[in-house]
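A.B. asks: Okay, here's the prediction I keep looking at, along with the sequence it came from:
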Amino acid sequence: MATKGKGKDKNDGRKLVAQHKKARHDYHILDTYECGLVLTGTEVKSLRQGRASLVDGFVQIDGGEAWLHNVHIPEYAQGTWTNHSARRKRKLLLHRVEIDKLEVKSQDSGHTIVPLSLYFKGGRAKVEIALAKGKKEWDKRQTLREQQDRRETDRAISAARRRQRA
């Protein structure tokens, strides 16, 4: 049975730390992957306090390994000289087949790998990454227009139902 609480999804026991909401606006999401992170102790403690930012983050495949760049995990307040640097590159834990597939697909023009969310699952830090293709400006406007149209039709339908009941 899933627990209900602040920052937890109802279905899979995730405790959400950070989310990159604008990624779905700026990119067409083609495929998503869940992967582990290699972190230091102070990074985990900082994440448990709910402090992180995925805004400038991206994934790069280098030497057969996946690396997460530009994700900001601030220094742990009670940390000492063992504290981590906030924007260091972090290794991602993926299966070899997934890394190879991502490497081939990310070589295509316009494709990139972006982090979507950072969360704890079963006590372990996980990051959801996505193979994405950048949207053009008109794509973004079209998506916003579709969302607005959908919202207006839902409002009209609910208003009609309310009038019917009364």
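C.D. replies: Everything's here; your move. Numbers count the residues shown, from 1 in each chain.
A.B. asks: Every contact and neighbour count from this point should use C-alpha atoms.
C.D. replies: Will do.
A.B. asks: What is the helix or strand hosting Ala160 packed up against?
C.D. replies: Using DSSP states H and E, Ala160 falls within helix 137-165. For helix 137-165, there is no helix or strand it packs on, judged by 3 or more CA pairs under 8 Å, 6 or more residues apart in numbering; DSSP states H and E.
A.B. asks: Now do the buried residues in it.
C.D. replies: Neighbour-count burial for helix 137-165, with 16 or more other CA atoms under 10 Å as criterion, is recorded at Lys140.
A.B. asks: Centroid-nearest residue for the chain?
C.D. replies: Leu116 (1.5 Å; CA atoms, centre = their mean).
A.B. asks: The structure to be compared is supplied as follows:
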Amino acid sequence: MPKGTGKVIAQNKKARHDFSIEETIEAGIVLRGTEIKSIRAGRINLKDSHARIDRNGELQLVNMHIAPYEQGNQFNHDPTRSRKLLLHRKEIDKLIGHIQQKGYSLVPLKVYIKNGVAKALIGVGKGKKKYDKREDSKRKQMKRDADRAIKESMK
């Protein structure tokens, strides 16, 4: 099964707008009992989240909001706690090499369920400037107009 396939639970649509994504990598997420239940219910938000490598050389997903499970009790979790991402050491070392370059960040693109396990698609991206965003929106609009013209000429 290719990367990023499975039942998509949450997407970070703003990520591709704010960053030019150069590479993606699939990582497992270490969760607690009620967190996976909330994710399966779709109560997750990736809006302000990002990934970072901590002192121990482990990849952490920071600021991802998973709402507390409604049927949970005192064992509910903190909604925005840092969650460990599972990758092989070679993959983490490769990511360290990418983010040591100026302007690169690790951005979660989507969270999905694959074979019953929660996965995150992490993108290595360089932040876009305002003029880059304008240029992208112009390019998209021109493509839409061209597609519309072709569709009209086919009628």
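C.D. replies: Thanks, I have it. What you see is a predicted model, and the numbers here were worked out from it, not measured in a lab.
A.B. asks: sorry, back to before: how about the contacts made by the aligned partner of the residue nearest to the centre of the first structure in the second structure?
C.D. replies: Using TM-score structural alignment, the equivalent of Leu116 of the first structure in the second structure is Leu109. Contacts of Leu109 of the second structure were listed using CA atoms under 8 Å, 6 or more residues apart in numbering, and they are Gln11, Asn12, Lys13, Ala15, Arg16, Ala120, Leu121, Ile122, Gly123.
A.B. asks: how about the nearest residue to Leu109 of the second structure, chain neighbours excluded?
C.D. replies: Asn12 (5.0 Å; CA to CA, 6 or more residues apart in numbering).
A.B. asks: So that neighbour versus Val111 of the second structure, what's the distance?
C.D. replies: 9 Å (CA to CA, to the nearest Å).
A.B. asks: Repeat that for Glu23 of the second structure.
C.D. replies: 16 Å.
A.B. asks: Which helix or strand contains the match of Leu116 of the first structure?
C.D. replies: Per DSSP H and E, Leu109 of the second structure falls inside strand 104-114.
A.B. asks: related to what we said a few turns ago, which one in the first structure is aligned with the residue nearest to Leu109 of the second structure?
C.D. replies: Matched by TM-score structural alignment, Asn12 of the second structure corresponds to His20 in the first structure.
A.B. asks: ranges for the helices of the first structure?
C.D. replies: For the first structure, the helices defined by DSSP state H occupy 23-26, 41-48, 96-106, 137-165.
A.B. asks: Mark which of the contacts of Leu109 of the second structure are buried, thanks.
C.D. replies: Neighbour-count burial (16+ other CA under 10 Å) applied to the contacts of Leu109 of the second structure gives Gln11, Asn12, Ala15, Arg16, Ala120, Leu121, Ile122, Gly123.
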